[in-house]
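Undergrad: Here's a sequence, model it:
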Amino acid sequence: MKHTLSVLVEDEAGVLSRISSLFARRGFNIESLAVGPAEKSGISRITMVVPGDDRVIEQLIKQLYKLINVLKVQNVTEVPCVERELMLLKVNATSSTRSEIVELSQIFRARVVDVAEDSVTLEVVGDPGKMVAIVQVLQKFGLKEIARTGKIALTRESGVNTELLKSLEAKVS
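TA: Next up is the predicted model:
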């Protein structure tokens, strides 16, 4: 199972290196990693997606707390969250396929950010499932390049679990 961890750290040199070294020593892979400033000056939020069962993740969290500069670690996998990812996607485009690509991208609320003679570059923002879906749809045109940020997540203060609402909605339909 994939787990999403939100880690607050002091914004100092070497923090990310110590965290990645911890994972490497334990033989764990980080599937997605996003780092940026948090709500307070001098603090950064690291959001990472890590594969493993509950017992393994619990051990990793304990190990993270032992590192210098780690302030808070939260497993937000089962917590109602707002999750987003950013992807830039360069798609092969000819004059005859360009309009179809733009039309399909609008379904996913993707923005065209560059047009060249033989390609279109799109900006896509959304949950990780949306990223997979648009890549599958545009695959037939040929993908030149993809750059993804990795997942970022914040817990929902409202406590509303949109995944639960989606599953209930699907059952009603």
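Undergrad: only C-alpha atoms for contact and neighbour calcs from this point on.
TA: Will do.
Undergrad: How far does stretch 71-85 stretch from one end to the other?
TA: Using Cα to Cα, to the nearest Å, one end of stretch 71-85 lies 24 Å from the other.
Undergrad: cool, and stretch 24-37?
TA: End-to-end distance for stretch 24-37, by Cα to Cα: 24 Å.
Undergrad: this one next, for a side-by-side:
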Amino acid sequence: MAPTDDATLSHMTIVTSGSDLVIEQITKQLNKLVDVVRLIDLTDGAHIEREMLLAKVALTKLPLNDLKVLVELFNGCIIDICQSSCTVEITGTGERLDAFVEACGRTQISELVRSGVSGITRGT
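TA: The predicted structure follows:
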């Protein structure tokens, strides 16, 4: 749930998959809810999707300077530095986040949290 310009409303993004029939049924069920003001299906329209990743990366095999270069390459930021690990924030497509995890090496990541997809329509 995210706040909106109207303090009485919140914004929620739900990501699901299924056949057209399943998506239609989900849409109908959501629209029956009293609290739903408007539902927008982004499936066929022009839209942007992003996801956020927080990862605790061990500094045992990956030196801090190498991690800084890698994080910069992925347009991320280091948000916490400890003696043996760093916490990194990366935002992008799911594929981009997967690529970051692979570039770090799965054994170097001791903890990983992903937000799930958020989406918005393109244009005005």
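Undergrad: which non-adjacent residue is nearest residue 68 of the second structure?
TA: Once flanking residues are discounted, residue 68 of the second structure sits nearest to residue 78: 7.5 Å by Cα to Cα, 6 or more residues apart in numbering.
Undergrad: In the first structure, what residue corresponds to that neighbour?
TA: Under the alignment defined by TM-score structural alignment, residue 78 of the second structure corresponds to residue 112 in the first structure.
Undergrad: can you give me the strands in the first structure?
TA: 2-10, 32-37, 43-51, 70-75, 81-92, 111-115, 119-126, 143-148, 152-155 (DSSP state E).
Undergrad: Those: which one's closest to residue 26 of the first structure?
TA: Residue 26 of the first structure lies closest, by Cα to Cα, to one member of those: strand 43-51, at 12.4 Å.
Undergrad: Where in the second structure does that closest one fall?
TA: Under the alignment (TM-score structural alignment), strand 43-51 of the first structure falls on residues 9-17 in the second structure.
Undergrad: what's the span of that stretch, first residue to last?
TA: Per Cα to Cα, stretch 9-17 of the second structure runs 26 Å from first to last residue.
Undergrad: again with stretch 102-120 of the first structure
TA: One end of stretch 102-120 of the first structure to the other measures 8 Å (Cα to Cα).
Undergrad: Which positions within it qualify as buried?
TA: Across stretch 102-120 of the first structure, burial judged by 16 or more other Cα atoms under 10 Å covers 102, 105, 110, 112, 119, 120.
Undergrad: what residue is smack in the middle of the second structure?
TA: The second structure has residue 51 as the residue nearest its centroid, 1.6 Å off, counting by Cα atoms, centre = their mean.
Undergrad: Which position in the first structure pairs with that one?
TA: So residue 51 of the second structure corresponds to residue 85, using TM-score structural alignment.
Undergrad: one step back: need the residues that contact the match of strand 43-51 of the first structure.
TA: With contact meaning Cα atoms under 8 Å, 6 or more residues apart in numbering, stretch 9-17 of the second structure is reached by 1, 2, 3, 4, 23, 117, 118, 119.
Undergrad: now swap in stretch 90-106 of the first structure and tell me
TA: 111-112, 117-122, 134, 137-138, 141-146.
Undergrad: got it, and stretch 61-70 of the first structure?
TA: Contacts of stretch 61-70 of the first structure (Cα under 8 Å, 6+ apart): 7-12, 15, 18-19, 22, 71-73.
Undergrad: any idea which of the residues you listed has the most stuff around it?
TA: Most neighbours among the contacts of stretch 61-70 of the first structure, by other Cα atoms under 10 Å: residue 9, with 22 neighbours.
Undergrad: show me what contacts that residue?
TA: Residues near residue 9 of the first structure by Cα under 8 Å, 6+ apart: 15, 43, 44, 45, 46, 69, 70, 71, 72.
Undergrad: Redo those as TSV? Include distance to residue 97 of the first structure.
TA: Formatted as TSV, the contacts of residue 9 of the first structure follow (distance: Cα to Cα, whole Å):
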residue	distance to residue 97 of the first structure
15	46
43	46
44	43
45	41
46	39
69	51
70	49
71	50
72	49
